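Chemist: Below is the sequence, then the predicted model.
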Amino acid sequence: VQDFVDSPIEFTDFTNVEPRAGAAFDLSRGTRQMAVTAHYGRYYYNNSVALSAANPNGHATRTYRIENDGSLTLINQSNPSTTLIDPDLRRPYSESFIVGYRTRLARSLALRVSGIFKKSRDFIGTVDINRPADLFDPFNVTNPLSGEAMTVYNLRAGSPSTRLYYTNPEGADRDYKALATVLEQRPTRYVQFIVSHVWSRAPRWRRDSGRVTAVRPSAAPGTTRTSSSTRVKDVRWTWTARTR
């Protein structure tokens, strides 16, 4: 049986301003063409479909483990009617600052150098309020691939089922810094080439963090994971090159 409400139920409403500005300064002298550019912009992400998990008409889930004898052991269950949303939830956004220098080296050859800084804030993530960190017992194991010692966390048997709380978790901020150099040959006699080099750093990013939501590791009693909370990794300086 399904009923209908007289008016839509709104969990949260975002009203945001996205300021953007850019400028270019011509520094050309004689036949030498040069310019300096600058840009600032704020960009808000679209609302995450993950928020649909709070729909009380959504699907409830149960997760079982198949034992060796074929029996099933219930290890977790979720009910959308118990999912909570932070009343002060903020919409994720990114701010970018770009400063560039462009010059013509020859008739068809140009050089561009750009400094890029981008920061991403207020990522939306989930906190399992029924499974705090103290329900995970740490123990040391040997990594079978590298042979190195590592610590994993085992969810204690008898722990309550998941209850999610959508919020803006601390520690989910991400930054990106880069220095990009591009040498471009415009088409001349059917010949064109672009050579680019990017020196970049992305502190606090993780491999699976290219999304709007902060990742919530999942676990079940008797299973292990490598951390008891969402963690982000600091990526080292990386060099990349592209030719075309």
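Modeler: Here it is on my side, so go on. Numbers count the residues shown, from 1 in each chain.

Chemist: all contacts plus neighbour counts: C-alpha atoms, from now on.
Modeler: Noted.

Chemist: Report the central residue of this structure.
Modeler: Compute the mean C-alpha point of the chain, and by CA atoms, centre = their mean the closest residue is residue 209, 3.2 Å away.

Chemist: Contact partners for it?
Modeler: If you count contacts by CA atoms under 8 Å, 6 or more residues apart in numbering, residue 209 has them with residue 215.

Chemist: Longest strand in the chain, by number of residues?
Modeler: Using DSSP state E, we find that the single longest strand of the chain is strand 174-188.

Chemist: If you count contacts, what does that one end up packed against?
Modeler: Strand 174-188 sits against strand 109-121, strand 191-201, with contacts defined as 3 or more CA pairs under 8 Å, 6 or more residues apart in numbering; DSSP states H and E.

Chemist: Residues touching it, excluding its own?
Modeler: So strand 174-188 is contacted by 108-121, 192-205 (CA under 8 Å, 6+ apart).

Chemist: Let me see the contact set for the nearest residue to residue 178 once chain neighbours are set aside.
Modeler: Residue nearest to residue 178 in three dimensions, not counting chain neighbours: residue 200, with 4.0 Å by CA to CA, 6 or more residues apart in numbering. Contact partners of residue 200, counting by CA under 8 Å, 6+ apart, are 176, 177, 178, 179, 237, 238, 239.

Chemist: Second structure for comparison follows:
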Amino acid sequence: DDSWQIGDRLTVNLGLRFDHNDGSIPSWFVYDGWEKTSERVPGVDNIVDMNNFAPRLGLAFQLTSDHKTLLKASYGRYYDANHHDNWSYPGPAVSDYKISYYDEDIEDYVLFDTIPGEMGYTVDPKLKNPYADIFSLGLERELMPNLSVGATFIYKKEKDLIGWEDRGATYEQVSLVSPDNGQTYTVFNQTSALGSNEYWITNPSRYGHTYKALIFSFSKRYSNNWQLYASLTWSRAEGINILSNLTHSGASFALANSGDFGKDPNDYTNAGGPLDHDRTWIFKLQASYSFPWEILASMNYLYQTGVPIPSFTRVYPDQGLRQLLAEPRGPDRYKPWNLLDFRLQKTFTIYKSLKLDAMIDVFNLLNSATVTDNRSQDLWALAYNEPSFIFYPRRIQIGLKLRF
């Protein structure tokens, strides 16, 4: 990483990062309950081996001779961390699957078959490390001392995301009617025998994200006893990933913890479009004012569009029940957020540099009761679209802080 000053207006930053990631599963003891036995599970070496170069470029250019108009641009490639949960599942130590049936003659279950736990799973030897290319272009203008406005455009493209892919089974497209909403869907019906599936941990070609944002900002740095920062963001986040059939954001991207999206081609039905964390508009306002007698008042306001609400329906191809997104994400969203927090603080000087801050915080001052999650998004469920979580109500917190 290095920086060059070219003239009195242009600054250029160049950087190049190299990452090497490899992964193996070590041999380990087999346990009988809580007791360690002498038997060992074999290890697996060199499951992944990744070498990545990540370039970085940034520049800042003063457009005017008064050095009050700044143009900023940057590009960078950023690789994901090496999460072992993306490639270590199921691993050599996974338990076998036991299939049993109930025998009414003996009134007990009888073992029918045993399937090795790791059967049908393959880690792609050419597995790639996910990465994001991020571009930004910004313009900032100082209107007067301590007061500036700006605009920034951000574009982010994520590729080589890790997920499931079935490379063994074959399918034909058929039309099936969902019993939940009466709509007809084009469904992939498995024509090969059940058990012919070969699930690969790979970089599915249909996976990927794009994020676009335009941010307008207003900044008044602290002077004359007050400061203020405001921003308005328009954004669009869309694509397909391992979480595309989940009902809410915040779940883990690690493959072992994120379900089985992509194992069946029907998972892709209506899966494209806005991501589960997509918010079209975000407005933020932060301000503070210092009154006489060391009294400080501050506030923080947040408005943001609600995230998409998905709906799921059922179809019944030959491979069994499949749950589909009834329609693409986006048209239905949770209500917007309106959150206002306020603080009032008084500082007492006890002795020289020894000070005591007494403060009172009011969270969710407007007592907003916006629903942020539902009990179920399944069209057939009795709890469909019933609220399960709303904002915490207005609450007051009193605090003391001693500084020395």
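Modeler: Yep, that arrived. Worth saying up front: this structure is predicted, and the values here are computed from it rather than measured.

Chemist: So after superposing, what's the score?
Modeler: Here the superposed chains carry a TM-score of 0.73, computed using TM-score structural alignment, normalised by the length of the first structure; 227 aligned residues with a CA RMSD of 4.0 Å.

Chemist: And the furthest pair within the contacts of residue 200 of the first structure?
Modeler: Pairwise distances across the contacts of residue 200 of the first structure (CA to CA) peak at 13.8 Å, for the pair 176 and 239.

Chemist: Same drill for those two, tell me which one is more crowded.
Modeler: Ranked by neighbour count (other CA atoms under 10 Å), residue 176 of the first structure and residue 239 place residue 176 first, with 16 against 10.

Chemist: And the more buried one? What does it align with in the second structure?
Modeler: Using TM-score structural alignment, the equivalent of residue 176 of the first structure in the second structure is residue 211.

Chemist: neighbours around the aligned residue in the first structure for residue 61 of the second structure, how many?
Modeler: Under the alignment (TM-score structural alignment), residue 61 of the second structure maps onto residue 25 of the first structure. By other CA under 10 Å, 11 other residues sit near residue 25 of the first structure.

Chemist: what do you get for residue 122 of the second structure?
Modeler: Quick note: residue 122 of the second structure (other CA under 10 Å) scores 19 neighbours.

Chemist: do the one 10 residues further on as well
Modeler: Neighbouring residues of residue 132 of the second structure were enumerated by other CA under 10 Å; the total is 20.

Chemist: and the aligned residue in the first structure for it, helix, strand or coil?
Modeler: Per TM-score structural alignment, the equivalent position to residue 132 of the second structure in the first structure is residue 94. Three-state assignment for residue 94 of the first structure (DSSP: H, G, I helix; E, B strand; the rest coil): strand.

Chemist: contacting residues for the spatially closest residue to residue 94 of the first structure that is not a sequence neighbour?
Modeler: Spatially, and ignoring its direct neighbours in sequence, residue 94 of the first structure is nearest to residue 120 (4.2 Å; CA to CA, 6+ apart). Residue 120 of the first structure makes contact with 92, 93, 94, 95, 173, 174, 175 under the criterion CA under 8 Å, 6+ apart.

Chemist: And the contacts of the helix or strand hosting residue 54 of the second structure?
Modeler: Residue 54 of the second structure belongs to strand 44-62 when assigned by DSSP states H and E. Strand 44-62 of the second structure has contacts (CA under 8 Å, 6+ apart) with 9-27, 68-79, 87, 92, 123, 125-129.

Chemist: which one of the helices and strands packed on strand 174-188 of the first structure lies closest to residue 141 of the first structure?
Modeler: strand 191-201 (31.5 Å).

Chemist: need the next SSE after that closest one, C-terminal direction.
Modeler: That would be, after strand 191-201 of the first structure and using DSSP H and E, strand 224-225.

Chemist: Select only the buried ones of the contacts of strand 44-62 of the second structure in PyMOL?
Modeler: Remark: buried members of these, expressed as a PyMOL selection using 16 or more other CA atoms under 10 Å:
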select buried, resi 10+11+12+14+23+25+69+70+71+72+73+74+75+76+77+78+79+87+92+123+127+128+129
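
Chemist: Show me the helices in the stretch 301-404 of the second structure, by range?
Modeler: Assigned helices in the stretch 301-404 of the second structure: none (criterion: DSSP state H, counting those that start in this stretch).

Chemist: counterpart of stretch 325-342 of the second structure in the first structure, which residues?
Modeler: Stretch 325-342 of the second structure covers no residues of the first structure once aligned (TM-score structural alignment).

Chemist: end to end, how far does that stretch reach?
Modeler: In stretch 325-342 of the second structure, first residue to last residue: 41 Å (CA to CA, to the nearest Å).

Chemist: what do you get for stretch 91-111 of the first structure?
Modeler: 38 Å.

Chemist: Tell me the residue in the second structure aligned with residue 238 of the first structure.
Modeler: Residue 238 of the first structure maps onto residue 280 in the second structure, by TM-score structural alignment.
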